[in-house]
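# What would the 3D arrangement of this be:
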Amino acid sequence: MTGAEIFHEMMRRHGVKKMFGYPGGAILHVLDAIHNSTHFDFVMPRHEQGAGHMAEAYARVTGKPGVVLVTSGPGATNIMTPLQDALSDGIPLIVFSGQVPTAAIGTDAFQEADIVGMSRACTKWNVMVRDIAELPHCINEAFRIATSGRPGPVLVDIPKDVTSSVLNSATANAQKTLLPSQPTSVSIGHSDSRASECSHHNALQRVAELCNTATRPVIYAGHGVLTSPNGWRLLRELANKANIPVTTTLMGLGAFDELDPKSLHMLGMHGSVYANLAMQRADLIIALGARFDDRVTGNVRHFAPAARQAAVEGRGGIVHFDILRKNINKTVNVDVAVEGD
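All right, here's what the predicted structure looks like:
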C-alpha cells in the first residue's frame, strides 16, 4: 500500500464520511486516493480557511471530528485561524497538511513552511510524519487526541514522498505498523472519570451540602456540558431536582432549554441583564464546563460578591467542574473544585 492508500483506509476505518479541503501539489497523492472513493464526500470551498471553519461546523453539528486536507506552504498557513478557533472553543478538528519531500525539508523549497512549528501554540498536538511506517500510528493518535479530554485541534504534516512511497509487509512488521482491525466511528467524548470518583467523593458531598444550604444558587453552564455524553440531560435533571435556575455561556447555548422557566438565558456582556444580576447576587455559583471568560466576569475583583461572602460564612461560594485542571482557579478562585466530566 502507498501512503495515500493507507490514509484512505485509515479514514474509512475511523468512520470518516466527509472531508473538507483545497487541492495542492504536496497533498495531491492523498486527493488522488480519495477522489474516486465511494466512502467520502469531499467538500472544496474557495479558500483553506473556509474549509477549516466548515469542518468546525460539521464537528459541532455531528459530534464527530472535522477532517481537513490542505497543501504545503500557503495552504497550511491559511488554516491557522480555524486551528486557533477550534482550540479556543474545544472543537475536534483534524488537519492533514501536505509538505515538501523529506529530502527538501530545510532547503527553502517551493512552498516549504514549518507548519509544525507555527501551529504548536494553536493545537493540542502536532507532528510531522517522516516515514510511511509511522503514518497509521500518527493518524490514530490524531483522532484519539482530538476527541479525548477537552476536544481540540491537531495537525499532521505529511511530506509528499511519504504519501507516494510503498509500505511493504516486511517493513510493516518490523515497525509494528498497525491499522485498526475494525471500523470505528469516533465521536466527541470525555475521558472516563470513574477511576477518580473516590477522590471526588468529599468534594461532591460538599457541593450537595451547599446546594441544600444556599438560598440563591445559580448553575453556570458552558460548552463542556454539550461535549459531555448526556451532559444536557444531566444538567436538566440537576436543575429540576434541586430547583436551581440555569444561565449559559455563548458556547453553552443549547445545553439547557431556554423556554424552561428556570432558564436565565445567556450571561455576560452580550447576555441578559437578569442573568448577570443573578450571578452577582447568587450565594452559590455552580460552574459546569465553563471557564469564567472575561466576557462573563468583567472586572474579576467585583465578580460574584455575594457568593464570595457566602463562602466566608460557610453557606455558599463558587464551585467549578471542569475536565481541564488548568482551567480551575485560572481566572476566578473557587471554593470547591472538581476535575472531571
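
# When you work out contacts or count neighbours from here on, use the C-alpha atoms and nothing else.
OK.

# what about T227, neighbour count?
When counting by other CA atoms under 10 Å, one arrives at 26 neighbours for T227.

# roughly how far apart are F40 and V30?
13 Å (CA to CA, to the nearest Å).

# More neighbours: which of the two?
Higher neighbour count among F40 and V30: V30, with 24 against 17, using other CA under 10 Å.

# which ones are touching that one?
G3, A4, E5, F7, H8, T163 (CA atoms under 8 Å, 6 or more residues apart in numbering).

# The first one touches K160, doesn't it?
In this case it means G3. No: in this structure, G3 is not within contact of K160 by CA atoms under 8 Å, at 9.2 Å.

# Does E5 fall in a helix, a strand, or a coil region?
Per DSSP: H, G, I helix; E, B strand; the rest coil, the local secondary structure of E5 is helix.

# Can you tell me the SS state at the most centrally placed residue in the chain?
In the chain, the C-alpha nearest the mean C-alpha coordinate belongs to P151, at 2.3 Å (CA atoms, centre = their mean). For P151, the assignment made with three-state DSSP gives coil.

# how near is it to R233?
Distance, P151 to R233, by CA to CA: 20 Å.

# likewise V156?
Distance, V156 to R233, by CA to CA: 35 Å.

# Who has more neighbours out of the two?
Between V156 and R233, V156 has the larger neighbour count (other CA under 10 Å), namely 24 against 14.

# Return the residues in contact with that one.
Per CA under 8 Å, 6+ apart, neighbours of V156: I94, V95, F96, S97, N126, V127, M128, V129, C138, I139, A142.

# What helix or strand is the last one located in?
Assigned by DSSP states H and E, A142 belongs to helix 135-147.

# Would you do the same for the sequence below? I want to compare the two.
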Amino acid sequence: MSTHAQPTPATTPRIRGADALLRALEAEGVRTVFGYPGGAIMPVYDALVDSPIRHILVRHEQGAALAANGYARASGEVGVCMATSGPGATNLVTGIADAYLDSVPMVAITGQVPSHLMGTDAFQEVDIFGITLPIVKHSWVIRDARDIAATVREAFRIAREGRPGPVLIDLPKDVAVAEVDWTGAATSPSEPATPIDRAAVQRARTLIQQSQRPLLYTGYGVGVAGAEPALRRLAEDTGIPVVSTLKGLGGVPTDHPQFLGMLGMHGSRAANLGVQECDLLICVGARFDDRATGKLAEFAPHAKVIHLDTDAAEISKLRYAHVHLLGTLTELLPQLDCRPQIADWQALCAERRAESQPRYDAPGEDIYAPALLRRMSEIAPANTVVACDVGQHQMWVAQHCIHRSIHQHLTSGGLGTMGFGVPAAMGVAIGMPERPVVCVSGDGSIMMNIQELATLRRYQVPVKIILLDNSALGMVRQWQELFFAERYSEIDLSDNPDFAVLARAFGIEAASIERRDQVEDALKHLFATDGPFLLHVRIDPKANVWPLVPPNTPNHKMMDAAPPASTPAA
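Predicted coordinates:
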C-alpha cells in the first residue's frame, strides 16, 4: 500500500450571485457601469467593491440610462446601467425606451425584492419585467443564481446582434446573495449571417442603371453597421446625390458636394425637393419615420424603392420596397458596382444645394444661434463629439454644424428625450476620454437632468456645455405661434435661474454671453478650459427654426421664413 497521500480533488469556488454577475460582466469586457444603489441591489454594490469595473455614481437613475446610451453610441460597446427596485427601476424606463427607439445596445440591470415577496406589493416592488416589455429586445427575471452567467452572456449577445437595442435583467435580492459554483463565464453561439440574395442584388443593379434621378436616403443603420466607408464609396462610385435622416447625419460628411442635407420636417430645401422628384429612392439603414417623410402618401411619389436594412421588420413596413436587401452595405457593396448616367440630375441637385446654403448674416447685435453653432463647429477639434438635447437647438445643431461622422453627432431621435444631452455627453466623455465632447442644450431641456452637473464635477468629466437660453420652451412656442393662432400655453421660462451662477454652485466653471461680438472669445475660452465648462448663451425668445414642413404636409411644401440678410457694408 502506497504511503503517498492521494491528491485532493480541486474544488469549484462558491461565490454569491452578485459576484457571479460582476464576473460575467467582466467577461463581456465591461469597463464602466452607470448606476445608483438601493436596498434590493445592495448585494451587487457590495460585490463592486472587489471588481475592476468602474462605477459612475449618477444623481438620478434616468441619468444612468442616458449616460450608458451615450457611452454605447460613441464607444461601440454595450452600455450598462444599474438601479435598485421600485422607483430606481422605473426611473430607468425613459432611458431604456430611448435606446430601444434609437437602436442602441444596452444592458439594464435592476434589483428586485426577494423572490418570496414578488407579487405581494412589497416595499419598492414593481413589475419592471412587465413595464419594459414593449421597449426591450428581451428581458429576464433570474430565479436561480446558477443561471446568472448564461443570462448575462445571452443578454449581451442579443443587445449587440442584428438591430441593436436594450435588454433587461431583473435580479431578486435572494438570488443575488445565494451561493453558486463558479465555473467560468458562459458562452453562446453567434447569430448566423444572413445570406445575400443575389437575385435581389441584380434587380437593384438594374434599377440603379435604368434610373435618371436616383437618390440615396440614409439613416442611423449605416452607423450601427459600421458602414460609413461603404456608403461614401457607393455615393462616390455611382455619383448619386445623398440625403440623410437626423440620426444619419455624418454618414456622408455634410460638406461633401453630393450631400444635399437632412430631409424631413426641418430638412433642407435641396434634400426635400430631391426626394420629391427622384425616380429611385435607395434607402440604406433608415425606416421612413414620420419626421422624415412628412405626409407619407405623398412622399417620393415618383420613386421606386430599394430598401437595404439588417432588420426585416422594417422592410415595406411604411413604404413598399420594390427590391429589399437584408444585410449590411459593406457586404453588398461589391455587388452594387454600377454608375448610372445622371449628369442632368447631378447638376440640378448641385444647383439646389448651392441655393440652400444657410446665411449667417442676420441683422442686429443679438446672438444668432445658427451662426454661433456653425462657428463652434468650425473651431472645434475635428474629432469633437456633439451630444444635444431636444428642441429648437437640436434642429439648429442638425442644420448648421459640420457632421463628419455619424458617431460624432448624438441626439435623441425616436423618443425625443428632453434631458438627454448632459448625461449622454457624460457617457461619451467617459467612454472616449481622448475625444472633446460638447453638449448643446436648451433652457428647458437642461433642467430635466441638471443634477448630473454634480456627476461631471465629481469625476471631472470635461464636457463643454453650450446652453442656448430663450426663456421659453422654444419648439412648443414655435408650434403654438404657427399652428395654434399664437395662443401661448405654458411655455414661459422667463423665471429661469442664472445658469452660470447655478453651474458655479455645482463647482463648474461658467460664463454668460448675450451679444454676438462676445461669441468668438467665449467659444475659444470654452475649448481652452480644462474640465467641464458651461457657456450660457442668451438668444432671441422669438427665433424660429426654418425651414419647417407643417404636419400632414408633403415635404416640398416647406415654410421658410429665414431672417433677412443685413445690408452689406459698402
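
# from the contacts of V156 of structure 1, which single one is nearest G224 of structure 1?
Taking CA to CA as the measure, G224 of structure 1 sits nearest to I94 out of the contacts of V156 of structure 1, at 19.4 Å.

# so what corresponds to the closest one in structure 2?
For I94 of structure 1, the aligned residue in structure 2 is V107 (criterion: TM-score structural alignment).

# Check which element follows the helix or strand harbouring that match along the chain.
Under the criterion of DSSP H and E, V107 of structure 2 resides in strand 106-112. Next along the chain after strand 106-112 of structure 2, taking DSSP H and E as the criterion, comes helix 128-131.

# Comparing that following helix with structure 1, how large is the average distance?
After superposition onto structure 1, helix 128-131 of structure 2 lies on average 0.6 Å away from the residues it aligns with, using mean CA distance after the TM-score superposition for structure 1.

# Can you give me the stretch of structure 1 that the lengthiest helix in structure 2 aligns onto?
When structure 2 is parsed with DSSP state H, its longest helix is helix 61-75. Aligned by TM-score structural alignment, helix 61-75 of structure 2 falls on residues 48-62 of structure 1.

# Give the buried residues for that stretch.
Buried residues in stretch 48-62 of structure 1, defined by neighbour count with 16 or more other CA atoms under 10 Å: 48-60.

# Please render those as JSON lines that adds distance to G224 of structure 1 to the earlier fields.
Shown next, in JSON lines, are the buried residues of stretch 48-62 of structure 1 (distance: CA to CA, whole Å):
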{"residue": "E48", "distance to G224 of structure 1": "28"}
{"residue": "Q49", "distance to G224 of structure 1": "25"}
{"residue": "G50", "distance to G224 of structure 1": "25"}
{"residue": "A51", "distance to G224 of structure 1": "25"}
{"residue": "G52", "distance to G224 of structure 1": "21"}
{"residue": "H53", "distance to G224 of structure 1": "20"}
{"residue": "M54", "distance to G224 of structure 1": "21"}
{"residue": "A55", "distance to G224 of structure 1": "19"}
{"residue": "E56", "distance to G224 of structure 1": "16"}
{"residue": "A57", "distance to G224 of structure 1": "17"}
{"residue": "Y58", "distance to G224 of structure 1": "18"}
{"residue": "A59", "distance to G224 of structure 1": "14"}
{"residue": "R60", "distance to G224 of structure 1": "12"}
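
# Identify the farthest-apart pair in these.
E48 and R60 (18.6 Å).

# Tell me how many other residues crowd the counterpart of H201 of structure 1 in structure 2.
Alignment note: H201 of structure 1 maps to R198 in structure 2; criterion TM-score structural alignment. When neighbours are counted by other CA under 10 Å, R198 of structure 2 registers 12.

# For V323 of structure 2, see how far away R198 of structure 2 is.
Look at R198 of structure 2 and V323 of structure 2: by CA to CA, they are 12 Å apart.

# Which strand or helix spans the residue mapped onto N212 of structure 1 from structure 2?
When structure 2 is aligned by TM-score structural alignment, the residue opposite N212 of structure 1 is Q209. Using DSSP H and E, Q209 of structure 2 sits in helix 198-210.

# what's the spacing between that helix and its chain's center?
Here helix 198-210 of structure 2 shows a centroid-to-chain-centroid distance of 32 Å under the convention CA atoms, centre = their mean, to the nearest Å.

# Surely P23 of structure 1 and S72 touch.
No: counting by CA under 8 Å, S72 is not a contact partner of P23 of structure 1; they are 10.0 Å apart.

# Which one's more surrounded, these two?
Shown here are P23 of structure 1 and S72; by other CA under 10 Å, S72 has more neighbours (28 against 18).

# was I right about P159 of structure 1 contacting V127?
No: P159 of structure 1 is beyond contact range of V127, at 11.3 Å (criterion: CA under 8 Å).
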